[in-house]
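> Sequence plus the predicted model coming up.
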Amino acid sequence: MTDHRQNPDDAIKRTVQQCLTDQGWIALDSVAIATKCYATAVGPKQAYVYLALWGCEWVLTADYDSQGRNILESLRVTLPETADTDTDEIRRLTAALSDEIDARIADSYAVRLIRNEPQKRPFPLGTAVATPGAIALLEETLLDPGHLLSRHACGDWGDLCDEDRALNDAALEQGGRLMSVYRISEQDTVWVITEADRSVTTVLLPDEY
């Protein structure tokens, strides 16, 4: 008989990612398991969380470059061995890690510079989906869609024209559809569109609109 139960590491990853998305992170299916965008004086910057097996232990680590170094390098959270019996503990440890990441980044120089300035707060993306053309292009260029989604959620509209940027800024305050344009190469551009009710965000190519 085939055992259809998921591996403990898959269950742990799923539990960690769900907790992180509840904390405002975007789940990734790459080396990093989640990313989050932070507004800084030098523009939006990304933090990443990793889940790896160290010996016999599953460990969470994080990465965020500030002033030429990873200021989250010392963070290390060891998780219980299974997600079946220790889900609450895994979620508690993950939430504590997210809080500590927020605190350290908030204390970084580039964030402290703009602390008293008005900032765009990340908005909810709803369900994130991608069209076949966008998926094929991102796979071909080895670009993680989570990176574009995180930029979009932080109000980094990419290569959008000034008129459409103003429309986005108004939509953040009054409600309305939000759109970002990211030029991947001289020939290729990707659009990211969040519906007015913030229920769905779509990554697509212009000719798939």
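Looks like it came in fine.
> Please count neighbours and contacts with C-alpha atoms only from this point.
Will do.
> Okay, strands next: where are they in the protein?
26-27, 34-38, 45-54, 57-63, 65-66, 69-70, 77-79, 127-130, 178-183, 189-194, 200-204 (DSSP state E).
> okay, now the one to match up with it:
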Amino acid sequence: MAHSSRYHRRHSKLLFPVGALIFSKGVDRLMREGRLDPMPFFQRHARGDWGQVSDETWYANNAALKIDGQLNSFYVVTREISLSIMSEADRSATMIRATVGTLRPLLPLSTDFRSPVPVSHFFHRPGA
């Protein structure tokens, strides 16, 4: 039992302060409808599991942890729902946004991880 609790404490540690947790209107609506629990994805983000992002974004996020840069994650929840999570460089807030439909992330985004990239830049409609 002691080993289990040590494992839980070590793997439940957040890598950075998350600040205010902000849900978009879409996330709020999906939660109220019972279609989404964003917390497991938020926990993954806060522990350094960036989800379905490019290697470039993964490495940029890891570097941003050391220099207080913006952190971006992307998770496919279902065929129709995906989440993007962005923590501000100053760690004052973490925003969770949902996309419903057939959107896919545009990756890689940028080679300059220090400049903020709006979460809306993560998406591209196929055929657009």
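Done, it's in. Keep in mind that this is a model prediction, so the values were computed, not measured.
> TM-score for these two?
Taking TM-score structural alignment, normalised by the length of the second structure as the basis, the two superposed chains have a TM-score of 0.64; 100 aligned residues with a C-alpha RMSD of 3.0 Å.
> thinking again about what came up before, kindly present the strands of the first structure as TSV, with separate columns for distance to residue 154 of the first structure and mean neighbour count.
Shown next, in TSV, are the strands of the first structure (distance: least, C-alpha to C-alpha, whole Å; neighbours: other C-alpha atoms under 10 Å):
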stretch	distance to residue 154 of the first structure	mean neighbour count
strand 26-27	12	23
strand 34-38	6	24
strand 45-54	10	18
strand 57-63	18	18
strand 65-66	18	16
strand 69-70	21	12
strand 77-79	27	19
strand 127-130	15	14
strand 178-183	11	21
strand 189-194	12	23
strand 200-204	14	21
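> and residue 107 of the first structure, which of the ones you listed is closest to it?
Among the strands of the first structure, strand 65-66 comes nearest to residue 107 of the first structure, with 10.5 Å by C-alpha to C-alpha.
> whereabouts in the second structure does the closest one align?
Following TM-score structural alignment, strand 65-66 of the first structure has no partner segment in the second structure.
> Of all the strands of the first structure, which one is nearest residue 9 of the first structure?
Going by C-alpha to C-alpha, the one of these nearest residue 9 of the first structure is strand 57-63, 8.0 Å.
> got the angle for that closest one vs strand 45-54?
With axes from the mean of the first three to the mean of the last three C-alpha atoms, to 10 degrees applied, the angle from strand 57-63 of the first structure to strand 45-54 works out at 160 degrees.
> could you check the angle strand 34-38 makes with strand 57-63 of the first structure?
Using the same axes, to 10 degrees: strand 57-63 of the first structure against strand 34-38 is 20 degrees.
> Among the strands of the first structure, which comes closest to residue 8 of the first structure?
strand 57-63 (10.2 Å).
> returning to that earlier point: for the strands of the first structure, give me TSV that also has distance to residue 13 of the first structure.
As requested, the strands of the first structure are arranged in TSV below (distance: least, C-alpha to C-alpha, whole Å):
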stretch	distance to residue 13 of the first structure
strand 26-27	10
strand 34-38	10
strand 45-54	7
strand 57-63	10
strand 65-66	24
strand 69-70	23
strand 77-79	11
strand 127-130	19
strand 178-183	29
strand 189-194	26
strand 200-204	23
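> what about the equivalent of residue 82 of the second structure over in the first structure, distance to residue 195 of the first structure?
Residue 82 of the second structure maps onto residue 189 in the first structure, with residues paired by TM-score structural alignment. Look at residue 189 of the first structure and residue 195 of the first structure: by C-alpha to C-alpha, to the nearest Å, they are 20 Å apart.
> before we move on, the earlier item: who's in contact with the closest residue to the match of residue 82 of the second structure other than its chain neighbours?
In space, and not counting its chain neighbours, residue 189 of the first structure is closest to residue 183: 4.3 Å by C-alpha to C-alpha, 6 or more residues apart in numbering. Contact analysis of residue 183 of the first structure by C-alpha atoms under 8 Å, 6 or more residues apart in numbering lists 158, 159, 189, 190.
> Please work out which residues of the first structure line up with the longest helix along the second structure.
When the second structure is parsed with DSSP state H, its longest helix is helix 55-67. Alignment of helix 55-67 of the second structure against the first structure: residues 162-174, by TM-score structural alignment.
> buried stuff in the matching stretch?
165, 168, 169, 172 (16 or more other C-alpha atoms under 10 Å).
> Other residues contacting it?
157, 176, 177, 178, 179.
> one more time with 6 Å, if that's ok
residue 178 (C-alpha atoms under 6 Å, 6 or more residues apart in numbering).
> show me what contacts residue 24 of the second structure?
Contact partners of residue 24 of the second structure, counting by C-alpha under 6 Å, 6+ apart, are residue 97.
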